[in-house]
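Colleague: Sharing a model that was predicted from the sequence below.
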Amino acid sequence: MHQHDKSILTKSNVQSDVVVVNQCDTDSVEEFDFVNKYGQTKHCIFVSTTQRGLSRSRNMAVSYAPEDSICKICDDDETFADDIETKVLCAYERHPDASLIAFSMNRPDKKYGKVYPKADMHLSFSRILKTTSVEITFKKRHISDFAITFDEKMGSGTGNGGGEENKFMLDIRRAGGKLYFAPENIGTVNPAPSQWFTGYNSDMIRNYGWAAHRSMGFILGLIYSHYWVISHRHLYGNSLSMYGAYKNILGGFFEKR
């Protein structure tokens, strides 16, 4: 948000073609070439917009990407690996049928530490729910064919919490797309305060119930909501009882927004 120059390209260590969506107070589109650290000429589409919302920005970025591109989601708290392009392209060569491939990321903040699988694998339903937007890449052509976008009622800036990337992946899965995990590390997530997560409180759990219904449907979403309350008691137990958690997650589940 409110970028005043193009330094985000250097800060994020961008070495490939890129679309930047800058939420600010003006509307414009600027295109230019730049030379990466390997001496290769790459192209940037720099979109400034007065629109707000994380999912809306992601959809806007995807709309500007070439139809035959492989897209990598990135926020301004990430730094790409130098060889990200090679790693991503090699993974898609191994899985030519893939619509989406998730990768591993460095996370210096130990609070968000994550253990990744050591080998390629299909993304199961449970692993999809544990995958975050910083880890995913996808083929734009497949997303276009499936007519799938990021849900603009979900994500930072909506007041409805997160989970937009999980719904995006589940939508691809329901459409028949193939989702994989590849163990290569493609970047670092730098510690930064969340724009929407303030702890496992009643508002967060209510949003979680709403997101479960929207992402998974009635039956599966209801089952998962019950499972979440039981299995995540260690996360919310300091602020809510199990009854309180049930009350909030089911309140959100049945809420119309």
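Modeller: Good, I have the coordinates. Values in this document were obtained by computation on a predicted structure and should not be read as measured data. Numbering: from 1, shown residues only.
Colleague: Could you use CA atoms for every contact and neighbour count after this?
Modeller: Noted.
Colleague: mind listing the strands in the stretch 101-250 of the chain by residue range?
Modeller: Secondary structure of the stretch 101-250 of the chain (DSSP state E, counting those that start in this stretch): strands at 121-122, 136-139, 178-189.
Colleague: Turn those into CSV, including mean neighbour count and distance to Trp196.
Modeller: Below are the strands of the stretch 101-250 of the chain laid out as CSV (neighbours: other C-alpha atoms under 10 Å; distance: least, C-alpha to C-alpha, whole Å):
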stretch, mean neighbour count, distance to Trp196
strand 121-122, 14, 30
strand 136-139, 20, 20
strand 178-189, 21, 17
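Colleague: next, the one to line up against it:
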Amino acid sequence: MRFSLVLATKHRVKELQCFLESLAAQTCTDFELILVDQNADDRLAELIKFYSQKFPILHIKQPEPGLSRARNQGLKHVKGELFGFPDDDCIYPADFLAKVSEFFHSDSAWGGLVINVLDLDSDKEAMLYLPESPGVVDYDKGWIVGMTAALFYRGDFALSVQFDENMGPGTPWGGAEDVDYLYSCLDAGAKTYYDPQIIIRHPTPSKFYSIPQSIQREYNHARGAGFLMRKCKLPLSKVFWRITSPLIYTIQFIFQGRSREAACFPGVSLGRLLGYLGSWKISEQ
């Protein structure tokens, strides 16, 4: 089954080269890369020239800010039976696309697949939260496992579902555009499954950012999550739980000796609260 991989990138060169090298090593070679380049300069020219000899690359210049806007531009060019959204700093194991293809080939009832994201150098979850069990993805499970680089869908949904360009990096609501996109696919009829045994590799943010940078990053993402809670009109009981639950992780991670990660969770709660209240004010205007 042919893949269209929509990758939006800005600033990164070395990390992108590592990802492109992992693509060149795939056992499944039936794919194209739709590379949406948000750099104002031509820093990627040599990389694109080199790897275009190994697999098809459609290079789209999109200097305007906004990750969701860039991905929507890429979606317009999807031609494959399956599509996904790799990050420019992730790595695909050599058999990754083959496993995703086999999943969709084995049962035509599934419209979407969410895979697992592990650290580059260990078999630990790359993001802050704990592992989830496999199973059908509903709105509650999607809240936890929804990460753009982990999402794969059948090609038909590229025409019917877009990212909310008011959300994500480059906007005041700096995250949760991935969960919002997953929700939109569920709304469009994409029966979706989460398989934690199919993995990609991704840098664990807390390893590469300082503590203040990590706190700011998680706070920005959480503002988007607060915006999404308001957008989805969640009942107040769920809003309260999703705002306060990160504080439980703070205590849990402290007892596990993971104080660096624990420092991020109060900012997550604050970001969700302010994102929810801020989006509420906007909706009332």
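Modeller: Cool, got the structure. For clarity, every value in this text was computed on a predicted model and none was experimentally measured.
Colleague: one step back: can you say which of the strands of the stretch 101-250 of the first structure is nearest to Asn22 of the first structure?
Modeller: strand 178-189 (19.1 Å; C-alpha to C-alpha).
Colleague: Show where that closest one falls in the second structure, residue numbers please.
Modeller: Aligned using TM-score structural alignment, strand 178-189 of the first structure spans residues 191-202 in the second structure.
Colleague: Now do that stretch: everything it contacts.
Modeller: Stretch 191-202 of the second structure is contacted from outside by 89-93, 96, 99-100, 109-120, 126, 132-138, 145, 150, 186, using C-alpha atoms under 8 Å, 6 or more residues apart in numbering.
Colleague: and what of stretch 193-205 of the first structure?
Modeller: In contact with stretch 193-205 of the first structure (C-alpha under 8 Å, 6+ apart) are residues 156-157, 159, 161-162, 235-236, 239-240, 244-245, 248-249, 252.
Colleague: Filter those residues down to the buried ones, ChimeraX style.
Modeller: Filtering these down to the buried ones (16 or more other C-alpha atoms under 10 Å) takes a single ChimeraX command:
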select :156,157,161,162,236,240,244,245,248,249,252
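Colleague: From the contacts of stretch 193-205 of the first structure, which land in helices?
Modeller: Members of those lying in helices (criterion: DSSP state H): Leu235, Tyr236, Gly244, Ala245, Asn248, Ile249, Gly252.
Colleague: and the nearest residue in space to the fourth one that is not next to it in sequence, what is it in contact with?
Modeller: Ranked by C-alpha to C-alpha, 6 or more residues apart in numbering and with sequence neighbours excluded, the top spatial neighbour of Ala245 of the first structure is Val229, at 6.4 Å. Applying C-alpha under 8 Å, 6+ apart, we find Val229 of the first structure in contact with Met242, Ala245, Tyr246, Ile249.
Colleague: what's the distance between the aligned residue in the second structure for Val229 of the first structure and Gly170 of the second structure?
Modeller: In the second structure, the residue matched to Val229 of the first structure (TM-score structural alignment) is Ile243. Relative to Gly170 of the second structure, Ile243 of the second structure is positioned 23 Å away (C-alpha to C-alpha, to the nearest Å).
Colleague: if we can go back for a sec, ok, which of the strands of the stretch 101-250 of the first structure comes nearest Gln15 of the first structure?
Modeller: Closest to Gln15 of the first structure of the strands of the stretch 101-250 of the first structure is strand 178-189 (C-alpha to C-alpha; 12.0 Å).
Colleague: Mean per-residue distance, that closest one versus the second structure.
Modeller: On superposition with the second structure, the mean distance recorded for strand 178-189 of the first structure (mean C-alpha distance after the TM-score superposition for the first structure) is 1.9 Å.
Colleague: Out of the contacts of Val229 of the first structure, which are shared with the second structure?
Modeller: For the contacts of Val229 of the first structure, the aligned pairs still in contact in the second structure (both residues aligned by TM-score structural alignment, their matches' C-alpha atoms under 8 Å) are Tyr246.
Colleague: nearest to His4 of the first structure, of the contacts of Val229 of the first structure?
Modeller: Closest approach between those and His4 of the first structure, by C-alpha to C-alpha: Ile249, at 40.5 Å.
Colleague: Just to be sure, Ser4 of the second structure is in a strand?
Modeller: Yes. Counting by DSSP: H, G, I helix; E, B strand; the rest coil, Ser4 of the second structure is found in a strand.
Colleague: what residues are up against it?
Modeller: By C-alpha under 8 Å, 6+ apart, the contact list for Ser4 of the second structure reads Phe31, Glu32, Leu33, Ile34, Val78, Lys79, Gly80, Glu81, Leu82, Phe83, Gly84.
Colleague: What does the fourth one correspond to in the first structure?
Modeller: Following TM-score structural alignment, the counterpart assigned to Ile34 of the second structure within the first structure is Val19.
Colleague: nearest to Gln15 of the first structure, of the ones in helices among the contacts of stretch 193-205 of the first structure?
Modeller: Distances from Gln15 of the first structure to those, taken as C-alpha to C-alpha, are shortest for Leu235 (38.4 Å).
Colleague: Find the nearest non-adjacent residue to the closest one, please.
Modeller: Spatial nearest neighbour of Leu235 of the first structure, excluding adjacent residues (C-alpha to C-alpha, 6+ apart): Tyr200 at 6.5 Å.
Colleague: Over to Phe55 of the second structure?
Modeller: Using C-alpha to C-alpha, 6+ apart, the closest residue to Phe55 of the second structure is Glu32 (6.7 Å).
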